[in-house]
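Chemist: dropping the sequence and predicted coords here.
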Amino acid sequence: MPFATCAAGPALAPLSLPARTAASATAARCGAFASPYYPPSVLACSLPRADPTAAAPPPNESRAAARAQRPRGGRIRAQAVSVAEGQTAEGSASEEEFEAVIGIETHVQLSTDTKAFCSCPSRYGAPPNEHVCATCMGLPGALPVLNGAVVAAAVRLGLALQCRVAERSKFDRKQYFYPDLPKGYQISQFDEPLASGGHVVVDMPVEAGGGRKRFGVTRAHLEEDAGKSLHGGDGSQVRYVGVGNGNMAEGSMRCDVNVSVRPRGQESFGTKVEVKNMNSFRDMQRAIDFEIRRQSSLLRDGRAHEIVQETRLWDEGTQQTAPMRSKEGLADYRYFPEPDLPALALSQPFLEQLRADLPELPEQRRRRYEALGLPMQDVLVLADDKEFSDYFDGVLAAGADAKAAANWLMGDLTALLKAERRSVAGMAAVMPPSTLAELIALIQEGTISGKIGKELLLVLFMEGGSARKLVEAKGLLQISDEAVIERLVDEVLAGNAKQLEQYRAGKTKLQGFFTGQVMKASGGRVNPGLMNKILMKKLNAPP
């Protein structure tokens, strides 16, 4: 079955998504998404609003550094908007005065072997100007050919974002000059995007008030990834559906933030400022906080005219934004239908097949974990990373108790992963999920104690093997024979007569001392429940 068919006819222009994919990310702590082209839908109502401006092109300044053509993969760009209540901490706008409208535009590079519109490899870290061809350079006579894998990946992400995927969309040319864009235009989508009208449901952590928030996604579209200048010097939905790695450090996922502040109750939006150069979600939050404070301060001082529509850069060193360039309008890009690519037509069978092939999405997984009786804090940690979550599911599939498995994974195993700098995949290769399930079963059935279990976990994590066979080989079976335990308790009490006398005189805190001594005498193998029962009976017996 063909993945898609290209129908001849006029091409319209939606938003841009490079050979890698860009999808809207959730606003750090706001209630909705904002879009540069087809902007914000307010969180509560998800009502789209028109945006007169578009994302500005890259800066035009000459640069002394070396230029390099980054693999032009495909990417998806999604947009959404959010209205945030005025902040009150650290000098931000008072809650009574202002509210911020925040939009986030996210570019996600798609994990495809070749670029969006040619057969050149798309590899991160390749030498400059190596993976380029006549199509990349826009040489006369070179025509683009749409990569089917890019379309399939973009559709999967659109479906994962609960978007309406258009059976017909088109590509457009976005005109601007930049040294890293030798063609002088970028193939993007403008007025007919691949997907639109989606949403993401986020479970909020307890410290953020708990509950769930629904963030609207205005649109997601495909565009080629523009080149990158190299200078001397330097989720989860994306990973879940396998369309990209979501690595912000590599530039595989990039987020631009649009922030405007207005007096509370005012219907019209304030002047929008775009912020770039944020390499982490923490940077995004700090940049948003700074812009809200900066714009609020200017509004309070009667200097609203100093808030201009511009692009600003986030400076991690100063923790401030700084002007980069004035913001162009939509007309400056002179969008027109891409003449070398026909409109993209997707068949219903193709869309339904991709929908059926979607993996369990983060929200669905969180609901399933909730049904297991896990607290939301555990659910958020377990479902946050797909590899980690898959490992947890493997432990459950092997028969382990959900709460016990969650505790071991989020506690001892997480600590070991960090200490040994090992990935979840690396851990699974040595200690598969079934091994952890076996260890948990040994503890719960009373074969070994929890203390011995922790010691065995380190061995299994480093060397692998069978938990049960390791217990048998090392003679670590838990002592549950009451006669043996009673003898151990008698020996400890006889060897600590002074402490026994103090306990019986009222110093009951010494119970912990005796418990530790019995555990030590048994090598940590004694059944703690039986041991405590026998110990208390003998401690409280008449002299």
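Modeler: Everything's here; your move. Only a predicted model underlies this, so the values are computations on that prediction, with no experimental measurement involved.

Chemist: could you use CA atoms for every contact and neighbour count after this?
Modeler: OK.

Chemist: could you find the closest non-adjacent residue to Leu488?
Modeler: Val518 (6.4 Å; Cα to Cα, 6 or more residues apart in numbering).

Chemist: A helix includes Val238, no?
Modeler: Yes: applying DSSP: H, G, I helix; E, B strand; the rest coil, one finds Val238 inside a helix.

Chemist: what's around it, how many residues?
Modeler: The number of residues packed near Val238 is 26, by other Cα atoms under 10 Å.

Chemist: and it, how far from Gly244?
Modeler: 6 Å (Cα to Cα, to the nearest Å).

Chemist: for Arg325, same thing?
Modeler: Note on Arg325: its distance to Gly244, by Cα to Cα, is 30 Å.

Chemist: can you check Lys498 too?
Modeler: On the measure of Cα to Cα, Lys498 and Gly244 end up 67 Å apart.

Chemist: how about the strands in the stretch 301-450 of the chain?
Modeler: 310-315, 320-326, 336-337, 343-345 (DSSP state E, counting those that start in this stretch).

Chemist: a markdown table please, covering those and showing distance to Glu463.
Modeler: Formatted as a markdown table, the strands of the stretch 301-450 of the chain follow (distance: least, Cα to Cα, whole Å):
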| stretch | distance to Glu463 |
| --- | --- |
| strand 310-315 | 45 |
| strand 320-326 | 48 |
| strand 336-337 | 59 |
| strand 343-345 | 52 |
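
Chemist: of the ones you listed, which is nearest Leu380?
Modeler: Ranking the strands of the stretch 301-450 of the chain by proximity to Leu380 (Cα to Cα) places strand 310-315 first, at 29.1 Å.

Chemist: near Gly512, how many other residues are there?
Modeler: Neighbours around Gly512, by other Cα under 10 Å: 9.

Chemist: that older thread, neighbour-wise, which of Arg325 and Gly244 wins?
Modeler: The neighbour comparison of Arg325 against Gly244 (other Cα under 10 Å) goes to Gly244, with 25 against 16.

Chemist: buried sites along stretch 376-383?
Modeler: Of the residues in stretch 376-383, Met376, Asp378, Val379, Leu380, Val381, Leu382, Ala383 count as buried by neighbour count, 16 or more other Cα atoms under 10 Å.

Chemist: looking at those, which are in helices?
Modeler: Met376, Asp378, Val379, Leu380, Val381, Leu382, Ala383 (DSSP state H).

Chemist: which residues touch the second one?
Modeler: Spelled out, it's Asp378. Going by Cα atoms under 8 Å, 6 or more residues apart in numbering, Asp378 touches Ala406.

Chemist: now do the first one
Modeler: Under the criterion of Cα under 8 Å, 6+ apart, the contact list for Met376 reads Pro205, Val206, Glu370.

Chemist: touching, the first one and Val379? I think so.
Modeler: No: assessed by Cα atoms under 8 Å, Pro205 is found out of contact with Val379, at 9.8 Å.

Chemist: take this one as well and set it beside the first:
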Amino acid sequence: MPTITTLPSFDAAINRFDPVMGMEVHVELGTTTKMFCGCSTEFGAEPNAQVCPTCLGLPGSLPVVNRVAVESAIRIGLALNCRIAEHCRFARKNYFYPDMPKNFQVSQYDEPIAFDGWTDVTVDTDDGARVFRIGIERAHMEEDTGKSLHVGGATGRIHGASHSLLDYNRAGIPLIEIVTKPIEVPPALAPAVARAYVTELRELIRALGVSEARMELGQMRCDANVSLKPTGASSFGTRTETKNVNSLRSVERAVTYEIRRQAAALDSGTAIVQETRHWHEDTGETTAGRVKEEAEDYRYFPEPDLVPVAPARDWVEQLRGTLPEPPAARRSRLQAEWGFTDLEMRDVVNAGAVGLVEETIAAGADAAGAKKWWLGVVARTANERGAGIDEVGITPADVARVQTLIGEGTLNDKLARQVVEGVLAGEGSPDEVVTARGLAIVSDDAALGTAVDGAIAAMPDVAEKIRGGNMGAVGALIGAVMKATGGQADAKRVRELIVERLSG
């Protein structure tokens, strides 16, 4: 197979090919116990401390379905406008992988609990916002696998590692896998639509309260399927599946890269292999994993140790009554409450900051201030680090506290920016950063008076203008005082002191 070293630009790729996408999103449910046993799901325990004969698949152990997980699955399905099965069952999905202690995964195959749904996503374009309906093929229940830790290599992957360690604490944690129907949108918008879909889904999952959906912790993971077909063709091309993409930004980047990579391969006469691929955040590239099996390769058969699940229709309707406000309706309501323009709200949505702004306001900040910090220095830091805006080490409570310190007169905007930067750098809470860096505004008259007198002495011509009634010249002296105090002077009090000294 020829080696492809140069990729076409994204625009060049979509001039010749139409991408077709499919998103498979795994959501780790926030239950207190695992899917089929009573082991704890608490994150961060010592390796292999939360296991039992059932989740380890030991002989003689029998699984029992977690009712809360079934309830969560039904609520997710309803929120995605799916039909809820009157009768469904679990199956064994057979394949060998070291972090699967049973050598099979209990999942659902031909009888998922939810199917045939849809959700709408909004994407910004040069012609304004456009809404795309994403079809949902199915949402089914399954159990998570354990975790492999590859030690001794440079990349953390099995290639080059000296040995591997296995932690089965995660094995058996309830998962919902949400699978879309093929997504065909204007080619130039494909990566943005992929990101918008996962963003909308995460917002919905969080609103339902069934999971925190923190992608950086693996609580929500996206497998992005991409194939290309010649422009205007009807038959789909061979797809690849980029596994476990763990940030919204990476979803968009991974889809973009795969479109370019596959276009280069097809241009060179290389056949696309149906395979899983690994996403590399540092290089922005995917690399080959394993050849992707078809369904028959998994040798699905009904799980003999679990009875079918038959949700009563009155229970389903009761659960329908617990659904939260749809994300789109919530955004419209919040926009009205916050007084944001369409463009301002769009910026907040695109940054993935709707919930963060809402929590910041709830913690005491005003809407304008909350938006300014999240979409300003915090968003820039996230972009520099290649991380999500909610993954850089500052909380809504921190941002609200910065706003409070401004309101109290402890900080001005310039000092507040330094405080936010300190929090982002891991230096502690806003108050701790203020104390450690000595960033509080100087309002003591004695200290300010000395700085004011120095500025007047250094700029006698400006002082004379002020004495003559030209109050517009006050700004020059205020600027000199601010410079002398490192920006920490109380500008309002400085102005008062200048006027007092020069009004006689």
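Modeler: Perfect, I can see it now. What you see is a predicted model, and the numbers here were worked out from it, not measured in a lab.

Chemist: care to give me the TM-score?
Modeler: Overlay of the two chains. TM-score (TM-score structural alignment, normalised by the length of the second structure): 0.64; 411 aligned residues with a Cα RMSD of 5.0 Å.

Chemist: distance to Phe215 of the first structure added to the buried residues of stretch 376-383 of the first structure, as TSV?
Modeler: Below are those laid out as TSV (distance: Cα to Cα, whole Å):
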residue	distance to Phe215 of the first structure
Met376	19
Asp378	22
Val379	20
Leu380	17
Val381	20
Leu382	22
Ala383	19
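
Chemist: closest to Lys537 of the first structure among those residues?
Modeler: Using Cα to Cα, these come closest to Lys537 of the first structure at Asp378, 38.2 Å.

Chemist: what residue in the second structure is paired with Pro121 of the first structure?
Modeler: Under the alignment by TM-score structural alignment, Pro121 of the first structure pairs with Ser40 in the second structure.

Chemist: does Val150 of the first structure belong to a helix, a strand or coil?
Modeler: helix.

Chemist: please say which position in the second structure it maps to.
Modeler: Per TM-score structural alignment, Val150 of the first structure is aligned with Ala69.

Chemist: apart from its neighbours in sequence, what residue is nearest the residue most central in space within the first structure?
Modeler: Closest residue to the average C-alpha location of the first structure: Gly235 at 2.7 Å, with Cα atoms, centre = their mean. In space, and not counting its chain neighbours, Gly235 of the first structure is closest to Gly246: 6.6 Å by Cα to Cα, 6+ apart.

Chemist: ok, the one you found touching Tyr240?
Modeler: No: contact criterion Cα under 8 Å: Gly246 of the first structure and Tyr240 do not qualify, at 10.1 Å.

Chemist: which secondary structure element contains Gly449 of the second structure?
Modeler: helix 445-458 (DSSP states H and E).

Chemist: please state the offset of that helix from the chain centre?
Modeler: 50 Å (Cα atoms, centre = their mean, to the nearest Å).

Chemist: which other residues reach the helix or strand following it?
Modeler: Counting by DSSP H and E, the element after helix 445-458 of the second structure in chain order, helix or strand, is helix 460-467. Contacts to helix 460-467 of the second structure, defined as Cα under 8 Å, 6+ apart, come from residues Ile456, Met471, Gly472, Ala473, Val474, Ala476, Leu477, Leu502, Ser503, Gly504.

Chemist: check which residues of helix 460-467 of the second structure are buried.
Modeler: Val462, Ala463, Ile466, Arg467.

Chemist: and the second one, how close does it get to Ala451 of the second structure?
Modeler: Plainly put, Ala463 of the second structure is 14 Å away from Ala451 of the second structure if you go by Cα to Cα.

Chemist: cool, and the first one?
Modeler: The spacing between Val462 of the second structure and Ala451 of the second structure, counted by Cα to Cα, is 15 Å.

Chemist: the closest residue to Arg401 of the second structure other than its chain neighbours: neighbour count?
Modeler: Nearest residue to Arg401 of the second structure in three dimensions, chain neighbours excluded: Pro430, at 6.9 Å (Cα to Cα, 6+ apart). Each residue near Pro430 of the second structure was counted by other Cα under 10 Å, and the total is 25.

Chemist: what's the answer for the one 5 residues further on, then?
Modeler: As a burial measure, the neighbour count of Thr435 of the second structure was computed by other Cα under 10 Å and equals 12.

Chemist: where's it, which helix or strand?
Modeler: If you go by DSSP H and E, Thr435 of the second structure is part of helix 430-437.

Chemist: now do that helix: distance to the chain's middle.
Modeler: Here helix 430-437 of the second structure is found 29 Å from its chain centre; the criterion is Cα atoms, centre = their mean.

Chemist: same check, this time on stretch 379-387 of the first structure
Modeler: 10 Å.

Chemist: which residues touch it?
Modeler: Looking at what lies outside stretch 379-387 of the first structure - Cα under 8 Å, 6+ apart - the contacts are 203, 205, 236, 239-240, 362, 365-366, 369-370, 388-389, 392, 406, 410, 424-425.

Chemist: contacting residues for the match of Val150 of the first structure?
Modeler: Shown in contact with Ala69 of the second structure (Cα under 8 Å, 6+ apart): Leu29, Thr31, Met35, Pro174.

Chemist: what's the closest of the residues you listed to Ala192 of the second structure?
Modeler: Nearest member of the contacts of Ala69 of the second structure to Ala192 of the second structure, counting by Cα to Cα, is Leu29, at 26.4 Å.

Chemist: got the contact list for the closest one?
Modeler: So Leu29 of the second structure contacts Ala69, Ser72, Ile173, Pro174, Leu175, Ile176, Val210, Ser211, Gln219 (Cα under 8 Å, 6+ apart).

Chemist: which position in the first structure pairs with it?
Modeler: Using TM-score structural alignment, Leu29 of the second structure sits opposite Leu110 in the first structure.

Chemist: quick check: Cys222 of the second structure touching Gly22?
Modeler: No: in this structure Cys222 of the second structure lies outside contact range of Gly22 using Cα under 8 Å: 10.3 Å.

Chemist: which SS class is Glu223 of the first structure?
Modeler: strand.

Chemist: that one -> the second structure?
Modeler: So Glu223 of the first structure corresponds to Glu142, using TM-score structural alignment.

Chemist: who touches its match in this structure?
Modeler: By Cα under 8 Å, 6+ apart, the neighbours of Glu142 of the second structure are Met35, Gln105, Val106, Ser107, Gln108, Pro174, Leu175, Ile176, Glu177.

Chemist: so the spatially closest residue to Leu417 of the first structure that is not a sequence neighbour versus Ser92 of the first structure, what's the distance?
Modeler: The shortest distance from Leu417 of the first structure to any non-neighbouring residue, by Cα to Cα, 6+ apart, is to Ser423 (6.7 Å). Distance, Ser423 of the first structure to Ser92 of the first structure, by Cα to Cα: 39 Å.
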